[in-house]
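compute the structure for the input listed below.
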Amino acid sequence: MFVIGLLNTVWQKLQRMARCYRTRKQLAMLDARALKDIGVSRADALEESRKPFWRC
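Model (predicted):
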């Protein structure tokens, strides 16, 4: 059971990292109007999108 729990935890962390990677790339592709709508500057969006995927 310990091994299954450990594998489940690792799988969940990998899924979270993949989600962070995808959403950061999507954030970087937003235009100025969309960024303004969500209250994020272009500089902040680019800074966030440049973070490595494991920093969630």
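
C-alpha from now on. contacts and neighbour counts both.
Noted.

tell me the helix or strand right after the longest helix anywhere in the chain.
If you go by DSSP state H, the chain has its longest helix at helix 2-28. Remark: after helix 2-28, the chain's next helix or strand is helix 32-38, criterion DSSP states H and E.

nearest the middle, which residue of the chain would you pick?
residue 20 (1.8 Å; Cα atoms, centre = their mean).

before we move on, the earlier item: okay, buried residues for the longest helix of the chain please.
Buried residues in helix 2-28, counted by 16 or more other Cα atoms under 10 Å: 17, 20-21, 24-25, 27-28.

and the residues you listed, which is closest to residue 35?
Of all the buried residues of helix 2-28, residue 27 has the smallest distance to residue 35: 8.2 Å, by Cα to Cα.

here is the second sequence; please produce its structure so I can put it next to the first one:
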Amino acid sequence: MRAERADDEFLRIRLTSELARDREIVVKYEEGLGFHRARIEANRYELGKLDERLGG
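Presented below is the predicted three-dimensional model:
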């Protein structure tokens, strides 16, 4: 029984660690998406202004 309990506790520790790491990866990915979406929108806006000035 002790060995099973110890195995379960180690498995729980490993899974908790993996879960935390995976959550961090997803958060960083979503932050990156937000950054790049904002940059895309800013560049599209600037391109629109340039097109208007250039008569395009």
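
overlay the chains and give the TM-score.
The TM-score (TM-score structural alignment, normalised by the length of structure 1) is 0.55; 33 aligned residues with a Cα RMSD of 0.8 Å.

any idea how far residue 8 of structure 1 is from residue 1 of structure 1?
Look at residue 1 of structure 1 and residue 8 of structure 1: by Cα to Cα, to the nearest Å, they are 11 Å apart.

equivalent analysis for residue 48 of structure 1, please.
28 Å.

possible to save the buried residues of helix 2-28 of structure 1 as a markdown table with distance to residue 43 of structure 1?
Below are the buried residues of helix 2-28 of structure 1 laid out as a markdown table (distance: Cα to Cα, whole Å):
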| residue | distance to residue 43 of structure 1 |
| --- | --- |
| 17 | 22 |
| 20 | 18 |
| 21 | 18 |
| 24 | 13 |
| 25 | 14 |
| 27 | 11 |
| 28 | 10 |
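
farthest-apart pair in those residues, please.
Checking the buried residues of helix 2-28 of structure 1 with Cα to Cα, the most distant pair is 17 and 28, at 16.7 Å.

quick one: map residue 39 of structure 2 onto structure 1.
Here residue 39 of structure 2 is matched to residue 22 in structure 1, going by TM-score structural alignment.

now do residue 25 of structure 2
Under TM-score structural alignment, residue 25 of structure 2 pairs with residue 8 in structure 1.

so which elements touch the longest helix of structure 1?
Secondary-structure packing of helix 2-28 of structure 1 (3 or more Cα pairs under 8 Å, 6 or more residues apart in numbering; DSSP states H and E): helix 42-49.

so which bits of the helix it packs on are buried?
42, 45, 49.

next up, the contacts around the second one.
Neighbour list for residue 45 of structure 1: 24, 27-28 [criterion: Cα atoms under 8 Å, 6 or more residues apart in numbering].
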